[in-house]
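A.B. asks: Compute the structure for the input listed below.
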Amino acid sequence: MPYFDRVSATAFRPTEHVSGGWNTAEQHIAPPMALLAHVVEQDRDARRDDGLRLARLSYDILGTLPMDTVEVEVRTVRPGRTIELVEATLHHGGRAALVLRAWLLDHRDTAAVSGTEFDAIPPAAEMPAWDPSTVWPGGYIASARARRVQTRPGRAAYWVDSPVALLDEPSGPVARAARFFDIANGMTARFAPGEVAYPNLDLTAHLFRDPVGDALGFDTRVSTGPDGAGLTHSVIHDIQGPVGTVDQIQTVRPR
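C.D. replies: As a prediction, this is how the structure comes out:
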């Protein structure tokens, strides 16, 4: 069973694997984020045959989503031969709940100047298994398999994969990776979620190459300010090394 069943060309029904950690009657936002990446990839491939890469994905979370069918729409904001800006919106009951703005870039040979200053993290096989469902309820977290080395609360490296596909149809490398982007906000919490609520309002991923494989690694740091805001910052990795970054701003609310 995937995260979503396709109902029509633009409608998708969440399965039990989508239920959230803050409220199991609501969708965890990670699968809807991956769904929007998927429809952007599909829209691109329907319009052109050069496979522009998704280099930046900037999501705004406009509200919660019940465990109910959602609809999506895609539009090209800034068309171009080598660079495009595409916007995808996810709706429920006529209300926009999640918006993605994605910059797409062309492929060209930069192998001679490639490199990164992001540090590597240990491979998954060198990390102990860790069950995030010991901290978080919900079908989405239960669907994830994790291995983690936590230095202290708010600082950890970990790998995540899942046997659950986004849909019963092929999806591209960024959509597959995006299944896990939003998990970072709860994988090395500075506080127990029963003591402090810290949902994120957004997520921005910058990717300097397409992810490879089905597992995604994270090197995550969590910061909390003195007046109600926090930040989860992650460098993300695949089996070949660093891929990019994911950032999430939080509203921090002691219970």
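
A.B. asks: Only C-alpha atoms from now on, for both contacts and neighbour counts.
C.D. replies: OK.

A.B. asks: Could you report the distance from Glu71 to Phe4?
C.D. replies: For Glu71, the distance to Phe4 (CA to CA, to the nearest Å) stands at 12 Å.

A.B. asks: wait, Arg253
C.D. replies: To Phe4, Arg253 is 31 Å away according to CA to CA.

A.B. asks: Overlap in contacts, Glu71 and Phe4.
C.D. replies: Residues touching both Glu71 and Phe4 (CA atoms under 8 Å, 6 or more residues apart in numbering): Phe12.

A.B. asks: Another sequence for comparison is provided below:
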Amino acid sequence: MSTPLLAEPSAVFSMHDGAWLPSALSRGPWDERAQHGGAAGALLAHVAESELPDHSWTLSRMSMELVKPVPVAPLHSRTALHPGRSTMRMTVDLLSGEVLVARAHMLAVRGQGFTLPDGVPGWSPDRLLPGPASCSEPAVIPGMPHGTSFYYNAVEHRMAGGNIARPGPGAAWFRLRVPIIDGATTTPFMLAAAVADSGSGISWVLPPETYLFANADLSLHLHRAPAGEWLGMESESQVDGGGAGTTLSRLYDVDGPVGVAVQTLVVRERR
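C.D. replies: Predicted structure coming up:
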């Protein structure tokens, strides 16, 4: 017998009898039966971080493939580890019953702290401005249905650049309103995995009333862990009449750049 969904969710997921139980806060905005990619990504990040041997290891990369719509239903995870001396690779799967619905390839790096010399090429002190304290307009994507969902209820968003009502590049700050996992701390990598999937939304180029642009994957690369509760994104989307598109997002905390994210979009005309 299937396990019921949480009736009054205070977190996006909980663990029950060895299964990940998603609440209504995991839902995507387009179909209440399917999860938002950010919810699935944050869960995959949590499972991967739970497998790290100790705190000297940190996740640096996650390449997530959304094989099928991830259902708002009990899920199981399985992990395969490929350890090395300085890096560790792992594969984390999410399954609905016996069906693979999402897979993530992770790279963890063993830390070794040192002080960077002055004038290192490629190091950027740039910040995403204005900061979250100076922004107030929510990133409400035109044509996106309202209702209980991950994007509207589990995440707070504030526009920092661009015009969300018009097509083109956009920038926004995001933070989580609730924990991803009931009873567990949401880590910086989980925060990044949760919100980086929204890059294609804040930088839409085709009206969602007449086009679908579903995210098929997410590649997230961090060169340092975001500090604080806010993560900022500067995003730009490109699409083609052949049916594919990409979104490139540069990621920031309030102190400066932390990494990049890339999404592949599947673009279709609505019938």
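
A.B. asks: TM-score of the superposition?
C.D. replies: Taking TM-score structural alignment, normalised by the length of the first structure as the basis, the two superposed chains have a TM-score of 0.91; 250 aligned residues with a CA RMSD of 1.8 Å.

A.B. asks: quick one, which of Arg253 and Phe4 of the first structure is more surrounded?
C.D. replies: Neighbours were counted for Arg253 of the first structure and for Phe4 using other CA atoms under 10 Å; Phe4 has more, 24 against 13.

A.B. asks: show me what contacts the aligned partner of that one in the second structure?
C.D. replies: Matched to the second structure by TM-score structural alignment, Phe4 of the first structure sits across from Phe13. Residues near Phe13 of the second structure by CA under 8 Å, 6+ apart: Trp20, Leu21, Pro22, Ser23, Ser26, Leu43, Ile180, Ile181, Asp182.

A.B. asks: try it again with 6 Å
C.D. replies: Leu21, Pro22, Ser23, Ile180, Ile181 (CA atoms under 6 Å, 6 or more residues apart in numbering).

A.B. asks: And for His223 of the second structure?
C.D. replies: Shown in contact with His223 of the second structure (CA under 6 Å, 6+ apart): Val258, Gly259.

A.B. asks: any idea how far the residue mapped onto it from the first structure lies from Val196 of the first structure?
C.D. replies: Under the alignment by TM-score structural alignment, His223 of the second structure pairs with Phe208 in the first structure. Between Phe208 of the first structure and Val196 of the first structure the distance is 34 Å, computed by CA to CA.

A.B. asks: What ranges does the stretch 51-200 of the first structure have for its strands?
C.D. replies: 53-61, 70-78, 83-92, 95-105, 129-130, 145-152, 155-161, 196-197 (DSSP state E, counting those that start in this stretch).

A.B. asks: what's the most buried one of those?
C.D. replies: Highest mean neighbour count of those: strand 155-161, a mean of 23 (counted as mean count of other CA atoms under 10 Å).

A.B. asks: what does that one correspond to over in the second structure?
C.D. replies: Using TM-score structural alignment, strand 155-161 of the first structure pairs with 169-175 in the second structure.

A.B. asks: Stretch 19-38 of the first structure now?
C.D. replies: So stretch 19-38 of the first structure sits over residues 27-46 in the second structure, by TM-score structural alignment.

A.B. asks: For that stretch, measure first residue to last.
C.D. replies: So stretch 27-46 of the second structure: terminal residues 18 Å apart, CA to CA.
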